[in-house]
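Trainee: need a structure here:
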Amino acid sequence: MNRRHFLAASTLPLLSLAVPGVVASAPAQPAPFDRSVVRQMARDLAGKSFKAPDNKLPDNLKDLDYDRYRAIRFLPERALWRGEKLPFEAQFFHRGFFYNNRVDIYEVKNGQATKIAYQPDLFSFGDLAPPGAGVDLGFAGFRLHAPVNKPDYYDEVCVFLGASYFRAVAKGQLYGLSARGLAINTGEAKGEEFPSFKAFWIEKPAANANSIVVHALLDSESAAAAYRFTIRPGDTTVFDVEMAIYPRIDLERAGLMPMTSMFFFGPNDRKDVDDFRPSVHDSDGLAVFNGRGEELWRPLHNPRDLQISSFADLNPRGFGLMQRQKDFFAYQDLESSFERRPSLWAEPIGDWGEGAVKLIEIPTKEEVHDNIASFWQPKSALQAKGEHTYTYRLHWGPDTPKPTALARFSRTGIGARGDNATLFVLDLIGDRLKSVDPKTLRGVVTAEKAKIQNIVTQPNPASGGWRLSFELLKEKNPVEIRASLMQENEPISEVWVYRWTP
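Mentor: Here you go, the predicted model:
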């Protein structure tokens, strides 16, 4: 999938916000609804053979290219709850382009669910002929709007569109990386399975609400699942997620809390790059707070070959694909504004047992592809015909939700040091470094089956932090490296971990 088109398709320009209106409901009678309904539907689905999603479309809507699909625009004056002075509104996506699968969407109010009717007059079609009246195509997905940046303007805050993908932004941010409902066999040689959301139920919010609830039904060849999202926009946009998975088969490679992003190049990885910009990425590193109390930072890179890293753990505290570099001059891109892309932090609620945070790095020669994936993979398979429930929290925002006292790595620079060594230059920042006694500070660097030399620590007056540098003697094989700052025998920084490949 062309990532640039994917992002643009989900952020089609809005029209006037001043005209009142409302999406009409389907003529079908409302049905009773509570949080148990979707779980029962998922349970029932898992007990049957998988049925592929409905992707049939009228001839004039088949095989649309990006530009013709982009011409189909939802009319904002027809938004759900427009003119009711509620804290949220919903708009819908037409099917076509990459998004052929039908998705049914329901409004829930007063304990009753009513299907939202597809109507051609909800959209403008450019030079395409709209479907005839009475044709029920369903939708491809939806987006929610709320007054986040200005009290009188409804900004787009999240979008559910394509397979089980969804994205969100916080105040002042632009769309970047994505989350998913469920990952199956990601990075496996036999190929990945892509579960899809089949239906959504959006609960009508109260007039004074600061959150909105969305339920979702997911299905795939190997499993069905039910979700309940409680979404709170703000300086950090938070999703509280309740998930129940019903496998049809034993899921040995299930990815929970999955997220995908893009890393093209940066100061640690500019091989074969001829570009005016210093960096191009939506995320620059994977952060992990593991169950042992360690805080890890793994800078991302664009490898020559597929790379899979595994961080084994017991009851993880959280992980995320982060965009730490927030300075325009690190990117110099007026169009993409990578410095405004959100970080995404996944926080398990409760004890999740044994497993691993997985990191998948896929080679790419273009920035339009999401080539980074990360998720939690349980050690034990999710057994078929069982119910597997998880609760977690997603934080879309500028940083991890809880501040750390440890110094953090803010930049990783890598380059040649003559013919026989590679130089690593790591910058660290943090309040704890401002009052440190230089005589008590030392850098600790280790590497498996490789020689490290010339470890140097020194203040960095430009950042107010410190710089740790070292040399890795030339190697023919990949090398796993760990580095940190110590004050005497106590860690004063998070742990930098990296897989160097020749």
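Trainee: Please make it C-alpha for all contacts and neighbour counts, starting now.
Mentor: Will do.
Trainee: Skip ahead from the helix ranked longest in the chain and say which helix or strand is next.
Mentor: For the chain, the longest helix by residue count, based on DSSP state H, is helix 35-46. Once the chain leaves helix 35-46, the next helix or strand it forms, by DSSP states H and E, is helix 66-70.
Trainee: One more, so I can put them side by side:
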Amino acid sequence: MTVTDRRRVLAGLSAALCATAAPQALLAQQPEQAPPQPRFGFEEVARRAREIAAVPYEAGPALPEALTRLDFDAWREIRFRPERALLAQSNSGFRMQMFHPGFLFTRPVTVNVIRDGVPMPVPYAANLFDYGRTKFDKPLPVNLGFAGFRLHYPLNDPRIFDELISFIGASYFRVLGRGQRYGLSARGLAIGAGMPGGEEFPIFREFWVETPTADAERVTVYALLDSPSVAGAYRFHIYPDGDSVVDVGAALFPRKPIEKLGLAPLTSMFFTGENDRRFHDDFRSELHDSDGLMIHSATGEWIWRPLRNARVPAASSFVERNVRGFGLMQRDRVFEHYQDLDLAYELRPSYWIEPQGDWGEGVVELIELPTTDETNDNIVALWAPKLALEPGREFRFGYKLTAMVDSSDLHPGGRAINTYQAKPKALGSGEPVTENARRFIVDFAGGDLGYYLKQPEKVEIVPSIAYGRINRAFLVPNPKTDGFRAFIDIVVEPGQLAEMRAFLKSGSKTLTETWSFPWRAPDAS
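Mentor: Down below sits the predicted model:
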């Protein structure tokens, strides 16, 4: 009986008592009911974030030295026992396994499971894990906590619980769709990325996972974010599919002014590709988790920026207002370009970000760092809002992240599928090469380009350059790609960084996305 129903019954009893002079004892027989407890949800996490933002940041307890000394191989030996997976009692398609703390993951986190709206912490227990060949001299503390967790779902086979998403390390998470292999990562927040003073890495310090119903097609995770500069509440609705989707909502509560904030940050690796041949001592000609940044601007323009293994740290900014989308993409899906039987770079997902609500003015920023091998994440893409965050001002935002293999359906136009560079002269030509000149070769394919191969003279290239000059630009039909190959010859002053752009059109009709690429001329010797 609800409070409203009880009031109605009591009102009826009062009227009857007035008419019959019944004893007052009848009213006392109606039991009082406590108001229902509110269900745990995002606003409760936001309340906690608001409270901790009002007090100084505390780093939390340290791990035992036995765990901090673990190297990667010893930490990897510690595996969660699949038969102990959580969420199984709901008979849903989701299962949860925990990561053991240690190695790089030295900040224990608390993980809770929400049942019937009530959260309960998952206690650490040594019998949850198989320690393999990793041994410890004495038992580990019973209140150890976890490094993070992962959720499983039958993505590829109805009989097998494949890994769907993992949360481990700072505010990192990674999600997979059907037939995909882990590559790039997403993060909850970036602070000071690419700045000279170094980056601050907020952490998810506590998680709450809602127990899904038996027929659930999604699972929900809440997270409490914390760092010296900000506290925050996050909500993740996770939808497993061929292209899995994570719907993210967040509320931030700054402790102090934040000079540079990065929303929806993505982190990836680019070591070598067809546009960067500096590293040759490997049978694999391309090694990258992503090969380009794609942007859908508020004006409707689509922009493609191939990634580089930069010689020095570099940042590129694309000024926008209410950007429609951006992402780090892996376009090249040809195994022969990678030749890696184990790592399967051709199956690494692309992550596409679609903002929800008004993100206002800001920039899509691409940060490229030098790396000498494929083990380092050296690429970051994020949205940096123009509006600075100040203490006492709550900031809310949301976006959708899609993990995909085929991104060709995102826009109907032609795409830049290859980028090469060479000396600006034809093979065997006696034409002199201008100092600090370079030729860029771009293959455009898709959209209506195949149609125009029947009359290629109707297609023209529209090139532009900042801080340099274009010597010439021309097109050649490319029946191998059902598109066109563009040649752009540029000249740049020694040491100068030039920014190029190019797209194809027919009359007033734009046929392709805009290819964008920087190039720095060598310093004068």
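Trainee: residues making contact with the longest helix of the first structure?
Mentor: Helix 35-46 of the first structure is contacted by residues 215-219, 223-228, 244-248, 385 when judged by C-alpha atoms under 8 Å, 6 or more residues apart in numbering.
Trainee: cool, stretch 169-185 of the second structure as well?
Mentor: 104-105, 147-148, 155-156, 163-167, 186-189, 201-204, 225, 240-244, 266-269, 289-290, 344-345, 347-350, 403-405.
Trainee: show me the residues around the equivalent of Pro139 of the second structure over in the first structure that make contact.
Mentor: In the first structure, the residue matched to Pro139 of the second structure (TM-score structural alignment) is Gly132. Going by C-alpha under 8 Å, 6+ apart, Gly132 of the first structure touches Pro120.
Trainee: Would you mind finding the match for Val491 of the second structure in the first structure?
Mentor: In the first structure, Val491 of the second structure lands on Leu473 (TM-score structural alignment).
Trainee: wait, Asp373 of the second structure
Mentor: Asp373 of the second structure maps onto Glu366 in the first structure, by TM-score structural alignment.
Trainee: Setting aside sequence neighbours, what's the nearest residue to that match?
Mentor: With C-alpha to C-alpha, 6 or more residues apart in numbering as the criterion, Glu366 of the first structure has its nearest non-adjacent residue at 6.9 Å, and that residue is Phe264.
Trainee: which residues touch that neighbour?
Mentor: Here Phe264 of the first structure is in contact with 279-281, 301-302, 364-367 (criterion: C-alpha under 8 Å, 6+ apart).
Trainee: Type out the PyMOL command that picks the buried ones from those.
Mentor: The buried subset of the contacts of Phe264 of the first structure, as determined by 16 or more other C-alpha atoms under 10 Å, is captured in PyMOL by this line:
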select buried, resi 279+280+281+301+302+364+367
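Trainee: Strands along the stretch 351-500 of the second structure, start to end?
Mentor: Secondary structure of the stretch 351-500 of the second structure (DSSP state E, counting those that start in this stretch): strands at 361-368, 379-385, 395-404, 415-422, 437-445, 460-466, 469-478, 483-491, 497-506.
Trainee: go on, the stretch 1-150 of the second structure?
Mentor: Going by DSSP E, counting those that start in this stretch, the stretch 1-150 of the second structure shows strands at 79-80, 95-99, 110-115, 118-121, 129-130, 148-153.
Trainee: Measure how buried the corresponding residue of the second structure for Leu300 of the first structure is and give me the count.
Mentor: Per TM-score structural alignment, the equivalent position to Leu300 of the first structure in the second structure is Leu307. A count of neighbours around Leu307 of the second structure, defined by other C-alpha atoms under 10 Å, yields 27.
Trainee: cool, Asp116 of the second structure as well?
Mentor: Around Asp116 of the second structure there are 10 residues (other C-alpha under 10 Å).
Trainee: how close does the residue mapped onto it from the first structure get to Gln91 of the first structure?
Mentor: Using TM-score structural alignment, the partner of Asp116 of the second structure in the first structure is Asn110. Distance of Asn110 of the first structure to Gln91 of the first structure, given as C-alpha to C-alpha, to the nearest Å: 21 Å.
Trainee: got it, and Glu366 of the first structure?
Mentor: Counting by C-alpha to C-alpha, the gap from Glu366 of the first structure to Gln91 of the first structure is 31 Å.
Trainee: go on, Phe329 of the first structure?
Mentor: Noted for Phe329 of the first structure: a distance of 35 Å to Gln91 of the first structure, by C-alpha to C-alpha.
Trainee: So for these two, which residue has more residues nearby?
Mentor: The residue with more neighbours, out of Phe329 of the first structure and Gln91, is Gln91; 22 against 12, by other C-alpha under 10 Å.
Trainee: what residue of the second structure takes the place of the more buried one?
Mentor: By TM-score structural alignment, Gln91 of the first structure lines up with Gln97.
Trainee: Help me confirm that that match comes into contact with Ala88.
Mentor: No. Using C-alpha atoms under 8 Å as the test, Gln97 of the second structure is too far from Ala88 to be in contact (10.8 Å).
Trainee: wait, Met262 of the first structure sits on His281?
Mentor: Yes. Using C-alpha under 8 Å, Met262 of the first structure is in contact with His281, at 5.5 Å.
Trainee: what sits in contact with each of those two?
Mentor: Joint contacts of Met262 of the first structure and His281 (C-alpha under 8 Å, 6+ apart) are Glu367.
Trainee: tell me, how many neighbours does Gly507 of the second structure end up with?
Mentor: Neighbour number of Gly507 of the second structure under other C-alpha under 10 Å is 10.
Trainee: same question but for Gly191 of the first structure, I mixed them up
Mentor: Neighbours of Gly191 of the first structure (other C-alpha under 10 Å): 10.
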